[in-house]
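A.B. asks: Below are the sequence and a predicted model for it; my questions follow.
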Amino acid sequence: MRYLPLTEADRQTMLAAIGVAKVDDLFADVPAAARREAPVDLPFSAGEMDVERRLSALAEKNLPAGRAPFFIGAGAYRHHVPAAVDALIQRGEFLTSYTPYQPEVSQGTLQYLYEFQTQVALITGMDVANASMYDGATATAEAAAMACRVTKRKTILLSGNLHPHYRSVTATSLQYSGLVVEALDPDPLDVEDLLGRIGPDIACVVVQNPGFFGRVKDLSALAAACHAEGVLLVVAVTEPVSLGLIAPPGAMGADIVVGEGQSIGNGLNFGGPGLGLFATAEKYLRQMPGRLAGQTVDVDGRRGWVLTLSTREQHIRREKATSNICTNSGLCALAFTIHLSLLGETGFRRLAEINHAKAVTLADKLRRVKGIRVLNQTFFNEFSVLLPKSAAPVVETLAGRGILAGVPASRFYPSYPELDEVLLLTATETTTEDEMDRLVQALSEVLS
């Protein structure tokens, strides 16, 4: 393929058509402080061995989750991933798979996507699920936009207990859509009045369960209040392992369930990739973003799979598309499906029970530390505590001792001084009692 660059006249014609004077105007939303005026200070060339040495030295500065007592959660969780998951997803037919436009040569990919959808629908308690999305945050933004299409309303109400990344991605994604995003203040004590905010102008209420600060709630009353006003309830789940123990959002009346699937089958990987979950009621099927794999039979009556629904812009929908997201994190979805299949229903429930038991043990130990107050009455594997001093310096001090002691709420909400002493802590099946005791001992010394 030849490279045919644009002429200056071509550029000016294109700029005039979209109403800007110069190319730099296209980057007006990027803060000036984030723009580079010169190339990155890296050598233009280097030998392979030299590159390996330099990159390895940089990598050694990281502290992987498995090398230290690890109590970090806040939307991304460390779980044990069976070796079989990694072995299977690296098979060539999966590792190099792409969008299955031709079902006759993509039966393996379509089958696992169909099974993935089935698993997500089952654990969320919804009728139908799509073939995944980027991550939980973008799935939430898509759910909010979908709710506005369904209700023909423009105002989206975000709970203060929705993950701050989900809040900011939703606001950013919809800022030029003509929709209104109203976000309540963060609320570790969970006393916000969502019921009092529901009205005929609201398209949807978006909540998280367990909430960002760890609290688990029964959303049935909220769902009933939403439906009485024609409002859709969107529930986000950042920790899908919790669905092995907590009543699924669908059973509480959710209209759309979104979430982050990273916890099942996928490691932390220092920040990604993620796996967006998206499920809804059947009556909203055609407003659902992404794509849907379906089961059918061929002319000989043999079972097969096809791409049943695809409302993405790169398919036939074009400008009528429900979403322009053009990936489904397929390899991560496959890892999710394999891991959940290995667990089975009994194993999934048992994994959730172990997670909750670990967190209960940790909370009980922390209650005995002078000055620490556990804020949650209910939680799954993550909860918040109030320290007698600012949480961020405490976390830094413990990191210097080789203990990754959770996430200060101020990291996400620096402009809320009332959250300065709030610390989020997580315990999963990977957390040992010895690690808990090390954390408790270190906190006792730092806080004394």
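C.D. replies: Thanks, I have it.
A.B. asks: alpha carbons only for contacts and neighbour counts from here, please
C.D. replies: OK.
A.B. asks: which residues touch Asp86?
C.D. replies: By C-alpha atoms under 8 Å, 6 or more residues apart in numbering, the contact list for Asp86 reads Ala335.
A.B. asks: Okay, one more to line up with it:
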Amino acid sequence: MPFIPHTEADVKGMLGAIGAPSIDALFDEIPAALRCGPLKHVPEGLPEMQVSRLMSERAALDGGALNFIGAGAYEHHIPAAVWEITTRGEFYSAYTPYQAEASQGTLQVLYEYQTMMTALTGMEVSNASMYDGASALGEALLMALRANRKNGSGRVLMPRTVHPYYLDVVRATTPAQGIAVEYLDYCPQRGVTLADALKAHEGSAPTAVVIQQPNFFGQLEDVDAITDWAQAQGALVVAVVNPVSLALLKPPGEWGSGARFGDASDGIASAPERPAMDGRAGHSEESGGRATDGQGSALPRGADIVCGDGQPLGSPLSSGGPYFGFMTTKMAYVREMPGRIVGRTVDLDGKPGFTLTLQAREQHIRRAKAKSNICTNQGLLVTAATIHMSLLGPEGLEEVASASMANTRTLVEALTSIPGVTRVFEGAGFHEAVIRLPQPVAPLLERLSQREIFGGFDLSAHHPQLGNALLVCATETKTGADIETYRRALAELLA
């Protein structure tokens, strides 16, 4: 049976009822130059057997290579139970839970997810997911523009250490809506934002300052001092974070210590790490004094908006996806948050239940008042992330983060033992690092892939000033034998 089971007589009858001569006439307001025409490159339909074979062949292209790439797509171990539960019919086939009385299970999962993400990021409220991390950053900047009425210029200070693909999305989605991005240079020795780059903007009333932690190079930014500086300028702080790193690092909701930016002897203060958690993923103790706005008034603690990609939380690397974005914020800005929020309430009998509360999408409110129309709810991936975090717990997530950091240190030590291979940046990092090779990167990566090794992310296109630079990553999935296999293969190719 065809997907749309309308006969030609049905179609003719409906067109006659509305007085239209043809289906094409329903779209005559669209100029011919904007229409795609026939879909010449879409293949004809295939029988089920051939479709299954085609999809199996394409899935096999992922292969079983050793992966050291990272760069926003991280290979973590996913307990088997995560997707066994996620793909149960109750979750796998559930649609957006508009009917609360029929969707209590889905709504409760989303509510638990929101609770976990606020705990992890140290913020007060979370939405029920975004499309992906890159578009979440674009949405966060537009949200900051709406929320920061005092500094409403739309000027955003963006470190060049932010993921280049995120920058591409921001450039594509925000300029027409009033965002003007100004870039901040980074320290060539440390790979973190320069103090002088920020000081050049003092008194310019920026709308927002972006901080990625860890940054694209895997380095740890001086988040406390940057946060204090931004808030002293009246700017909102937009944090872009790796959720796994928050099992070890201070959560964005607690950034800001009162230190002056650049107090360290080399102009960049060390980013703080947190050695242990107190049973809540992302919580750390208060520390240090509070910064002021120059007139003695204490600045608010923490980032204002936190976003990122949830892929490290239970989503597999599967032919380039899937991904989901997350966003958390302070309660003061909740009505500017895109997407939807699940709330807990009671029914007429006093029994607890869950329902969609704030829904700022154009589907639910007048289009002119919508906060966004691209904040897709990635419900299935959010379900997997919730189950993943539940199974690991705070201690398990901390073990994953610690093992990833340790493996990356081992990887860098192994690779830099090869003559001509050096580490590019000094200082603390998470589970990625930049190394410099004595030969062009792209041909080496191609030859490594022929040995079933994905050697890293070539930085030459995005940061040519770094030379033959390669971003490498090791998560908890890598063993000493894996690292030695990579070291030996790279050494042979360089020789």
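C.D. replies: Received the coordinates, thanks. Just so it is clear, the model here is predicted, and its values are computed rather than measured.
A.B. asks: TM-score for this pair?
C.D. replies: The TM-score (TM-score structural alignment, normalised by the length of structure 1) is 0.89; 425 aligned residues with a C-alpha RMSD of 2.3 Å.
A.B. asks: Mind listing what's buried along stretch 148-168 of structure 1?
C.D. replies: 148, 150-151, 153-164, 166-167 (16 or more other C-alpha atoms under 10 Å).
A.B. asks: Mean deviation, the longest helix anywhere in structure 2 versus structure 1?
C.D. replies: With DSSP state H setting the assignment, residue counts place helix 379-415 as the longest helix in structure 2. Average distance, helix 379-415 of structure 2 versus aligned residues of structure 1 after superposition (mean C-alpha distance after the TM-score superposition for structure 1): 1.0 Å.
A.B. asks: counterpart of that helix in structure 1, which residues?
C.D. replies: The counterpart of helix 379-415 of structure 2 in structure 1, using TM-score structural alignment, spans residues 330-366.
A.B. asks: Identify each buried residue in the matching stretch, please.
C.D. replies: Applying 16+ other C-alpha under 10 Å to stretch 330-366 of structure 1 flags 330-340, 348-349, 351-360, 362-363, 366 as buried.
A.B. asks: and what of stretch 242-257 of structure 1?
C.D. replies: 242-250, 252-257.
A.B. asks: Return the subset of the buried residues of stretch 148-168 of structure 1 lying in strands.
C.D. replies: Thr155, Ile156, Leu157, Leu158 (DSSP state E).
A.B. asks: Same list (those residues) but as JSON lines, adding distance to Arg11 of structure 1.
C.D. replies: Converted to JSON lines, those look like this (distance: C-alpha to C-alpha, whole Å):
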{"residue": "Thr155", "distance to Arg11 of structure 1": "38"}
{"residue": "Ile156", "distance to Arg11 of structure 1": "38"}
{"residue": "Leu157", "distance to Arg11 of structure 1": "41"}
{"residue": "Leu158", "distance to Arg11 of structure 1": "41"}
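A.B. asks: from these, which single one is nearest Leu58 of structure 1?
C.D. replies: Leu58 of structure 1 lies nearest to Leu158 out of those, by C-alpha to C-alpha, at 38.9 Å.
A.B. asks: And the closest one, what's its match in structure 2?
C.D. replies: Aligned partner of Leu158 of structure 1 by TM-score structural alignment: Met158.
A.B. asks: In this structure its match contacts Gln212, no?
C.D. replies: No: under the criterion of C-alpha atoms under 8 Å, Met158 of structure 2 makes no contact with Gln212, lying 9.4 Å away.
A.B. asks: Return the residue of structure 2 aligned against Arg197 of structure 1.
C.D. replies: By TM-score structural alignment, Arg197 of structure 1 lines up with His201.
A.B. asks: Neighbours of its match, how many?
C.D. replies: His201 of structure 2 has 15 neighbours, counted by other C-alpha atoms under 10 Å.
A.B. asks: how far away is Gln208 of structure 1 from Ser97 of structure 1?
C.D. replies: Note on Gln208 of structure 1: its distance to Ser97 of structure 1, by C-alpha to C-alpha, to the nearest Å, is 33 Å.
A.B. asks: The helix or strand containing Ala87 of structure 1 corresponds to what range in structure 2?
C.D. replies: Secondary structure assigned from DSSP states H and E places Ala87 of structure 1 in helix 83-89. Residues 80-86 of structure 2 are where helix 83-89 of structure 1 lands when matched by TM-score structural alignment.
A.B. asks: just how off-centre is that stretch within its chain?
C.D. replies: 22 Å (C-alpha atoms, centre = their mean, to the nearest Å).
A.B. asks: Nearest residue to the middle of structure 1?
C.D. replies: Gly136 (2.7 Å; C-alpha atoms, centre = their mean).
A.B. asks: Spatially nearest residue to the aligned partner of that one in structure 2 (excluding sequence neighbours)?
C.D. replies: In structure 2, the residue matched to Gly136 of structure 1 (TM-score structural alignment) is Gly133. Nearest residue to Gly133 of structure 2, sequence neighbours excluded (C-alpha to C-alpha, 6 or more residues apart in numbering): Asp309, at 3.9 Å.
A.B. asks: Can you tell me what the one you found aligns to in structure 1?
C.D. replies: Aligned partner of Asp309 of structure 2 by TM-score structural alignment: Glu260.
A.B. asks: Show the contacting residues for that match.
C.D. replies: By C-alpha under 8 Å, 6+ apart, Glu260 of structure 1 lies in contact with Gly75, Asp135, Gly136, Ala137, Val237, Thr238, Glu239, Pro240, Gly274, Leu275, Gly276, Leu277.
A.B. asks: at 6 Å what do you get?
C.D. replies: Asp135, Gly136, Thr238, Leu275, Gly276, Leu277 (C-alpha atoms under 6 Å, 6 or more residues apart in numbering).
A.B. asks: If any of these are buried, put those into a PyMOL selection.
C.D. replies: Remark: buried members of the contacts of Glu260 of structure 1, expressed as a PyMOL selection using 16+ other C-alpha under 10 Å:
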select buried, resi 135+136+238+275+276+277
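A.B. asks: Which of the contacts of Glu260 of structure 1 fall within strands?
C.D. replies: Using DSSP E, the members of the contacts of Glu260 of structure 1 that fall in strands are Gly276, Leu277.
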